[in-house]
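Asks: One predicted model, sequence on top.
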Amino acid sequence: MAAFNLTYSDPPTFTLTGIPGLEAAHVWISIPFSTFYIIGLLGNFTLLSVVVKEQTLHKPMYLLLCMLAFTDIATPTFVMPKVLGIFWFNLKGITEGGCLAQMFFLHTVSVMHSATLVTMAFDRYIAICNPLRYATMLTNARIAKLGLVGLIRAVLFILPLPLLLSRQPFCASRIILHTQCEHIAVVKMVCGDITVTRIYGWVLMFVVMGFDLTLITLSYGLIISAVLRISSKNAHQKAFNTCTAHICVMLIYYTPSLFSNLTYQFGQGIASHIHVILVDLYLLIPPMLNPIIYGVKTKELRDKVGKYTCCRR
């Protein structure tokens, strides 16, 4: 009888170092990070709960806010448990499959977030420039379909990233100088030819962000043009007030995203720990601020939140 010796090898693992050079301060850094994360979760879950419970908020605008809240919950949740595991328990290991999966979901949600902001800009354009057609053009069903299209687009655009990297040989050390498996950080660990991967990453950034920002700029250009044709100052103020919250949300999302990508590519003189902290804060600050901004700037939502959170006699 032939004997067969079956040997099993552990799946290849990577090591996430955390914040390079600041390992001794990981526990202290975890305090603001976990605080921002918890505040973001509470704010976004509160927004979702209020919109779901209140029939009067079942409108396209608030459906879009729910989509934004879902992405704001998912974005840090794909990263922070692992980050806090590194900070608190020194759990730095992650499998190759787990790393590529984290990268895929993280960037997919980011592209979905951008698509949601584009849809919100379109929503504001119709509300201000074609208010009489708003109810027929933007129904809840149509917003849901636009959200589905945004999700499909995100999956199709991001899926090639982990597929390309999975075919590459990684360096023997398998050490990622980061708290997460961000695409650029993983690419730096590849020992093979990364020309195709790098080009696709650049094309993806310019196509997604460039296309989305162009549509948003076009929408707000048309909004400003329409508002300036109105003679009433009260109408001016009302129109701009409806857009203020969305503009703030766009600024806190796109500005750090562009800065982070550009510093990775061209900021060779910037310390690596600065890169890592910027990326982590980019994943934490917008989700924390978005529900606060909309809660402050949207009176109807603010009143409904107060109804459920404040004690009533």
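Replies: Happy to help now that I have it.

Asks: Could you use CA atoms for every contact and neighbour count after this?
Replies: Will do.

Asks: Setting aside sequence neighbours, what's the nearest residue to residue 162?
Replies: Counting by CA to CA, 6 or more residues apart in numbering, the nearest residue to residue 162 once its immediate chain neighbours are dropped is residue 100, at 5.5 Å.

Asks: What strand or helix carries that neighbour?
Replies: Using DSSP states H and E, residue 100 sits in helix 96-129.

Asks: what's the following helix or strand after that helix?
Replies: Assigned by DSSP H and E, the successor of helix 96-129 is helix 134-137.

Asks: buried ones in that next one?
Replies: The neighbour-count criterion (16 or more other CA atoms under 10 Å) identifies residue 134 as the buried residues of helix 134-137.

Asks: Structure two is appended below for comparative analysis:
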Amino acid sequence: MKKTALKKYYLMVLLLALFVSCKDKTSSTTSTDTETSSDATSGNDLDVNTSSFSEDDNSLICLWPKVGLRDIAGRKGAKYLETIYFGETVKFLGEKETASDNKDYLKIELSDGQVGWVYEYLFSENGKLAVLKNPLAIYKRPDVMEFMGNKFTRGNIVVVLNEDKGEWKKVVGLKKDTEGWVNKTSDFIYDDLDIKLAILYNRAINEETSAKQQQKLKLIVDNPAFQQSGLIDIVQNALYDDEEGYEEDYEDDFSELDASISSDQLYITTEVLNVRSSPDSEADNVVFQLEKGNVCNIIEKGLYETLRGNSSNWYKIDYNGNEGWVFGYFTSKN
């Protein structure tokens, strides 16, 4: 009898130990995805936090499309808590730690009080969100001789940093791809409604499929609150937009340009056109942008391709010494 009771006792202990082990494994699931992965979403994708906590708080602004908030510094052994989106403001809690991957991480607090750690490089400190009402030239230094050959476009979101020299302001854009000085600060819009619209627009056009893009763009257009925004036309145009540029509801008169350019030149017929390092619209390879009416020299005629129902050749072009590839559908070669 004693042996039987002892066996039952050990069996119960073993079962209890297995139960606890399984529970621990479930609760300590780690994320091995990259810092900007989208393995989790934050409920309502239309919620946007752009407000600062207070003037006394040290706030940070997210510069990446999606950033993971984790329970410890680093990714190894860390639990994924929440997704932070481009343009969101968080509170820096004053703790900084170098993780096992030799990267610096910051302890932050979200607007709902949730606390966790983020990769420092993906955030900007001590800046203010703004959206541009007009295209804006950018310079490497606060000097008109230091033009970088690219521009921010209307509706772009920037962080205006706390660095200025006279009328010059230092700014940084999405993913820190564009960083430099601007001297037309009158083109900055600090209105909270316009900034929220621009952030949601950015999320929409960065969706992986055209169907998701259109769905989220329509949500913005149908939202009555955004009808008061002066930037609503950007979203409306994008509902019928191919990735490469904005299509207008009317036809422009390009007769003068047609008469003035040669056969080895082309001009841009859409509001904004991406110029890429290679003839591939799916890659993250945009090197600069052109505007409607810009005249370019043709270096090479590329392959014929159909993109979202629009068919044309790719063209390698030169514009003021800057080279890249454009999709011909949005040029005079259409």
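Replies: Cool, got the structure. Since the structure is predicted, the reported quantities are computational estimates derived from the model, not experimental observations.

Asks: care to give me the TM-score?
Replies: Remark: TM-score between the superposed chains equals 0.26 [TM-score structural alignment, normalised by the length of structure 1]; 139 aligned residues with a CA RMSD of 6.7 Å.

Asks: how far away is the residue nearest to residue 162 of structure 1 from residue 116 of structure 1?
Replies: 24 Å (CA to CA, to the nearest Å).

Asks: And residue 222 of structure 1, by the same measure?
Replies: Residue 222 of structure 1 sits at a distance of 19 Å from residue 116 of structure 1 (criterion: CA to CA).

Asks: And the two? Which one has more around it.
Replies: Using other CA atoms under 10 Å as the criterion, residue 222 of structure 1 and residue 116 rank with residue 116 on top: 23 against 14.

Asks: I am assuming the more buried one contacts residue 149, so please confirm or correct that.
Replies: No: if you go by CA atoms under 8 Å, residue 116 of structure 1 and residue 149 don't touch, sitting 10.3 Å apart.

Asks: The stretch 151-300 of structure 2: helices as residue ranges?
Replies: Remark: helices assigned in the stretch 151-300 of structure 2 by DSSP state H, counting those that start in this stretch are 192-205, 210-222, 232-238, 255-260.

Asks: Now do the first one against helix 210-222, angle only.
Replies: Per axes from the mean of the first three to the mean of the last three CA atoms, to 10 degrees, the angle that helix 192-205 of structure 2 makes with helix 210-222 is 160 degrees.

Asks: At which residues are the strands of the stretch 1-150 of structure 1 located?
Replies: Taking DSSP state E, counting those that start in this stretch, the strands of the stretch 1-150 of structure 1 run over residues 13-16, 93-95.

Asks: Tell me which other helices or strands the helix or strand in which residue 116 of structure 2 is found touches.
Replies: In the assignment (DSSP H and E), residue 116 of structure 2 maps to strand 115-119. Packed against strand 115-119 of structure 2 by the contact rule (3 or more CA pairs under 8 Å, 6 or more residues apart in numbering; DSSP states H and E) you find strand 66-70, strand 104-109.

Asks: Nearest to residue 218 of structure 1, out of the strands of the stretch 1-150 of structure 1?
Replies: In terms of CA to CA, the element of these nearest to residue 218 of structure 1 is strand 13-16, at 40.9 Å.

Asks: name the helices or strands packed onto the closest one?
Replies: If you count contacts as 3+ CA pairs under 8 Å, 6+ apart, strand 13-16 of structure 1 packs onto strand 93-95, helix 96-129, strand 175-176.

Asks: Mind putting the ones you listed into a markdown table with distance to residue 51 of structure 1?
Replies: Shown next, in a markdown table, are these (distance: least, CA to CA, whole Å):
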| stretch | distance to residue 51 of structure 1 |
| --- | --- |
| strand 93-95 | 37 |
| helix 96-129 | 17 |
| strand 175-176 | 40 |
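
Asks: Residue 258 of structure 1: which of these is closest?
Replies: Distance to residue 258 of structure 1, taken as CA to CA, is lowest for helix 96-129 among those, at 12.5 Å.

Asks: which residues touch the nearest residue to residue 212 of structure 2 once chain neighbours are set aside?
Replies: Ranked by CA to CA, 6+ apart and with sequence neighbours excluded, the top spatial neighbour of residue 212 of structure 2 is residue 204, at 7.4 Å. Neighbouring residues of residue 204 of structure 2 by CA atoms under 8 Å, 6 or more residues apart in numbering: 212, 213, 214, 216, 217.

Asks: So which bits of the one helix or strand residue 263 of structure 1 maps to are buried?
Replies: For residue 263 of structure 1, the host element (DSSP H and E) is helix 233-266. Residues of helix 233-266 of structure 1 classed as buried: 236, 239-240, 243, 245-247, 249-250, 252-254, 256-257, 260-261 (neighbour count, 16+ other CA under 10 Å).

Asks: Same question for stretch 145-157 of structure 1.
Replies: 146, 147, 150, 151, 153, 154, 155, 157.

Asks: wait, the fourth one sits on residue 114?
Replies: When you say that, I think you mean residue 151 of structure 1. No: counting by CA under 8 Å, residue 114 is not a contact partner of residue 151 of structure 1; they are 10.5 Å apart.

Asks: sorry, back to before: with mean neighbour count and distance to residue 165 of structure 2 as added columns, please give the helices and strands packed on strand 115-119 of structure 2 in JSON lines.
Replies: Converted to JSON lines, those look like this (neighbours: other CA atoms under 10 Å; distance: least, CA to CA, whole Å):
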{"stretch": "strand 66-70", "mean neighbour count": "24", "distance to residue 165 of structure 2": "32"}
{"stretch": "strand 104-109", "mean neighbour count": "20", "distance to residue 165 of structure 2": "29"}
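
Asks: Make TSV out of the ones you listed and add distance to residue 25 of structure 2.
Replies: Below are those laid out as TSV (distance: least, CA to CA, whole Å):
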stretch	distance to residue 25 of structure 2
strand 66-70	17
strand 104-109	25
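
Asks: Which stretch among those approaches residue 222 of structure 2 most closely?
Replies: strand 66-70 (24.4 Å).
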